[in-house]
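> Got a predicted structure here, sequence first:
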Amino acid sequence: MQKIIKPMSGFLALLLSLILFIGTIFLFASSREHTSFALYGVLAFLASLYLSMGIIVISPNHSRVLTFFGKYVGTVKENGLLFVNPLYKKQKISLRSENLESAKLKVNDKMGNPIEIAAVIVWQVSDTYKAAFEVENYDHYVKVQSEAAVRHLATTYAYDHMEDETAAITLRDGGEKVNEMLENELNERLAPAGILVKEARISHLAYAAEIAGAMLQRQQATAIVAARTKIVEGAVGMVEMALEQLSRKGIVTLDEEKKAAMVSNLMVVLCGERGAQPILNTGTLYQ
């Protein structure tokens, strides 16, 4: 489990290391007159080197994981010039948020249709102990598990309601709900590596190339049918209103046959794709 430690300031150790290094130069320079100074110079140099090994500089949103002969000691998240045991092994781990844009994956949705899907994921290390020791390479672990989560999401839901009309959520229309489910699954998968997913969003979603043309035709056909349905509903209402107005105001009296002919003509005019061509009747109503 992650353990946060706060080491002492490193300025004193840096000052002592510099003094010892300067003393080393002075002792070696004086060793010509006093040969024993050479030994003192070596000791001063070793002491200076030993102290400098324990000096670490940690920038904001960075950390050091410390181990002592294989035993986990703790994690340093404090910023600045610090001093730790020179014998500690120090592993750098960034705490900054990172972006991962997955490759476009070709998978089958819930209905078996091949689709292309990709996601953008914002993540950061939250537990340095797990990131350092629970997995071999946490960067690679994030990439592999993110791809697995995106694939699982794609196979769990249909692409849209055209494929599954009873579906409560689809990949195309799910919006924030789909992104939320992806984020939750990623957090669950990446928790063993000490990774926190801050945001996950679908960045690319489309039918695979081999069925894209057919699906486009299907969508166009569906749109045409929906548009025609609205047109017919409106036309029926207009014809009904016209007959009612003619009958109420007594403008003309039509038998059932003429009503049928009038309805037919009005429906052709209102539902036709092209403008109607008028035909002038110079005879009677029944000719």
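Perfect, thanks for sending it. Numbering: from 1, shown residues only.
> Going by C-alpha atoms from here, please, whenever you check contacts or count neighbours.
Noted.
> ok, so what distance separates the residue nearest to residue 125 when sequence neighbours are not counted from residue 27?
Leaving aside its sequence neighbours, residue 125 sits nearest to residue 195 (CA to CA, 6 or more residues apart in numbering; 4.7 Å). Distance of residue 195 to residue 27, computed by CA to CA, to the nearest Å: 52 Å.
> go on, residue 73?
37 Å.
> How about residue 234?
Taking CA to CA, one finds residue 234 at 104 Å from residue 27.
> what does residue 65 give?
37 Å.
> what do you get for residue 115?
In terms of CA to CA, residue 115 sits 75 Å off from residue 27.
> swap in residue 172?
The gap separating residue 172 from residue 27 is 76 Å, by CA to CA.
> The two: which is more packed in?
residue 27 (22 against 15; other CA atoms under 10 Å).
> so that one sits right up against residue 41, yeah?
Yes. Assessed by CA atoms under 8 Å, residue 27 is found in contact with residue 41 at 5.1 Å.
> try this one next to it:
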Amino acid sequence: MDVTRDSSPRPAPHPAPLPDLAAGGPDGTGAAGSTAATGKAQPPRATSGGLTRPLLRKAAPSARPAPAAPPVRPDDQDGPPTRPLTPVRPRPGPEAETPAARRPPRVDQAVRERHALTLPGWLALLMLLAGAAGVLAILVRAGVLPEFEALPDIRTDAVRRGGPVGLTAPEIAAVAGLGLMLVTVLAGLLSNPGGEARVLTRWGRYRGTVRRAGLLWVNPLVRRRRVDVRLRHWRSDPVTVTDRTGTPIVVRLLVVWRVRDTARAVLSVAEHEAYLREQIHAVLSRTASRLPCDSNSGPGPALRDGQWFADELSRALAAEAHAAGLEVYSAQPLALEYAPEVAESMRRRRLADLDAGLRTVLVDDAVEAAALAVRRLERATAHELDEAARSALMEHLLVAFVAPAGVTAPVPAPAARTARTARKEGANRTDGRQA
């Protein structure tokens, strides 16, 4: 038997009408019969328009709805009990899938910078002097080295009497121990300049970071890796990307950054500087594709407008570099220009847009100046021109204003202007006589 169910929505069935309890329930018993059968008083009823309905009451806190019975197959109702069927959920189609939002790489919490165990350098120097003095004293005492006249005589009695010169077994052990101590102290000396840190690892395990400048002593068995923790800047090479319209552009960036967590910078990535360069290129390509380079062709923001481009680059690059222990302060575009293959065509397009905008501004200004001149003329002569005369005067004024700016317009011939002026003067005289 096919147990799959159709996942398409179906119209809800009409609710069945409630039985009239006043007349009798479905079993033929009325309200009184149901009260007598159950032994409980029925709730009061309200009558509205000839229909009897029970009054709504707030359910008791202890009252719980009865659990729904599991679905039973119709062909097994008379047989043994069956187990409930699990409804088959439809799989979401491609339109229901939501694209996964890209997230920056996660930070490895197990790798975190901590201070390494170090000793002051002066203590190591004292140990070196003490060990060297002990070795010299043993050799002089055994007669291996000549006695210094300025120092007291510490040679043994046998050496003084001219006996055999040599080291005994205890003296050899002491010299070997002091020599091993001198080698250990010398191998552990570390001169750390300012602005640098040393990451210490032993057999591949992180043992701490030394940021303190000066002469220090560390464990001679650890490996020391030098990391520059000063504030640094990096000027990128010209990077070719595409903007939102698909136009190739060339961008040069100046990135200010420093190493914040030396353990992550050394152990999380193979080379943190190469990682930063690749992330700069990726973030630049992703950010530049969100807006067009210029907004001359249409309204809206562009990459050249304001600080949005620099702020978005700094934010995205800081999030990408955080996992590698790097701190990015700013990423500023030094140059933003079109690629050489489209630079000439974009320059011509920009000049055409500027010329069209300039012409529009000039024409608007000329129209306003002509309208103002006509109004001042009417105010000065105390005579209001008709529509034809106003249009003709506006046309001449526009030609006079726009022609010096390079905007050509048809100018009427002098004879036509004289005839038109005569007609206007005759019309004005006729109107004056009639008045």
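Cool, got the structure. The structure displayed is predicted, hence computed values, not measured ones.
> And the residue nearest to residue 125 of the first structure, what's its match in the second structure?
Structural alignment (TM-score structural alignment) places residue 195 of the first structure against residue 326 in the second structure.
> Give the burial count for its match, as a bare number.
24.
> Pull the contacting residues for the residue most central in space within the second structure.
Centroid-nearest residue in the second structure: residue 316, 3.4 Å away (criterion: CA atoms, centre = their mean). By CA atoms under 8 Å, 6 or more residues apart in numbering, the residues touching residue 316 of the second structure are residue 283.
> Which residues outside the host helix or strand of residue 90 of the first structure are in contact with it?
According to DSSP states H and E, residue 90 of the first structure maps onto strand 89-94. Residues outside strand 89-94 of the first structure that contact it (CA under 8 Å, 6+ apart): 61, 62, 63, 64, 65, 66, 67, 68, 69, 125, 128.
> again, 7 Å this time
The contact list for strand 89-94 of the first structure (CA atoms under 7 Å, 6 or more residues apart in numbering) reads 61, 62, 63, 64, 65, 66, 67, 68.
> In this model residue 96 seems to touch the first one, though I could be wrong.
If I follow you right, that is residue 61 of the first structure. Yes. Counting by CA atoms under 7 Å, residue 61 of the first structure touches residue 96, with 5.4 Å between them.
> Identify the residues contacting the closest residue to residue 333 of the second structure other than its chain neighbours.
Nearest-residue entry for residue 333 of the second structure: residue 253, 4.4 Å, with adjacent residues in sequence omitted and distances by CA to CA, 6+ apart. By CA under 7 Å, 6+ apart, the contact list for residue 253 of the second structure reads 235, 236, 331, 332, 333, 334.
> Give me the buried entries from these.
236, 331, 332, 333 (16 or more other CA atoms under 10 Å).
> any idea how far residue 195 of the second structure is from the second one?
Remark: distance between residue 331 of the second structure and residue 195 of the second structure (CA to CA) = 22 Å.
> what helix or strand does the residue nearest to residue 333 of the second structure sit in?
Per DSSP H and E, residue 253 of the second structure falls inside strand 248-259.
> and for the helix or strand that that strand is followed by, what span of the first structure is it aligned with?
Once strand 248-259 of the second structure ends, the next helix or strand along the chain (criterion: DSSP H and E) is helix 262-267. Under TM-score structural alignment, helix 262-267 of the second structure corresponds to residues 128-133 of the first structure.
> Apart from its chain neighbours, what residue comes closest to residue 256 of the second structure?
For residue 256 of the second structure, the closest residue by CA to CA, 6+ apart turns out to be residue 233, at 4.3 Å.
> That neighbour - that's part of a strand, no?
Yes. Judged by DSSP: H, G, I helix; E, B strand; the rest coil, residue 233 of the second structure forms part of a strand.
> Can you report how many residues lie near it?
15.
> Just tell me what it corresponds to in the first structure.
Checking TM-score structural alignment: residue 233 of the second structure goes with residue 99.
> Repeat that for residue 402 of the second structure.
Aligned counterpart of residue 402 of the second structure in the first structure: residue 271 (TM-score structural alignment).
> just residue 216 of the second structure next, same as before
The equivalent of residue 216 of the second structure in the first structure is residue 82 (alignment by TM-score structural alignment).
> for the helix or strand harbouring that match, packing partners?
Assigned by DSSP H and E, residue 82 of the first structure belongs to strand 80-83. The contact analysis (3 or more CA pairs under 7 Å, 6 or more residues apart in numbering; DSSP states H and E) places strand 80-83 of the first structure against strand 8-9, strand 55-58.
> Point out the most buried one among those.
The highest mean neighbour count among those, using mean count of other CA atoms under 10 Å, belongs to strand 55-58: a mean of 17.
> State the span of the second structure onto which it is aligned.
Alignment note (TM-score structural alignment): strand 55-58 of the first structure is matched to residues 189-192 of the second structure.
> and the matching stretch, how far from the first structure on average?
Overlaying the first structure shows stretch 189-192 of the second structure at a mean distance of 1.7 Å from the equivalent residues (mean CA distance after the TM-score superposition for the first structure).
> Residue 142 of the first structure -> the second structure?
Per TM-score structural alignment, residue 142 of the first structure is aligned with residue 276.
> Okay, and the closest residue in space to that match that isn't next to it in sequence sits in which element?
Excluding the flanking residues, the one nearest residue 276 of the second structure by CA to CA, 6+ apart is residue 321, at 6.7 Å. Following DSSP H and E, one finds residue 321 of the second structure within helix 308-321.
> And for the equivalent of residue 227 of the first structure over in the second structure, the neighbour number?
Alignment note (TM-score structural alignment): residue 227 of the first structure maps to residue 358 of the second structure. Other residues near residue 358 of the second structure come to 12 when the count uses other CA under 10 Å.
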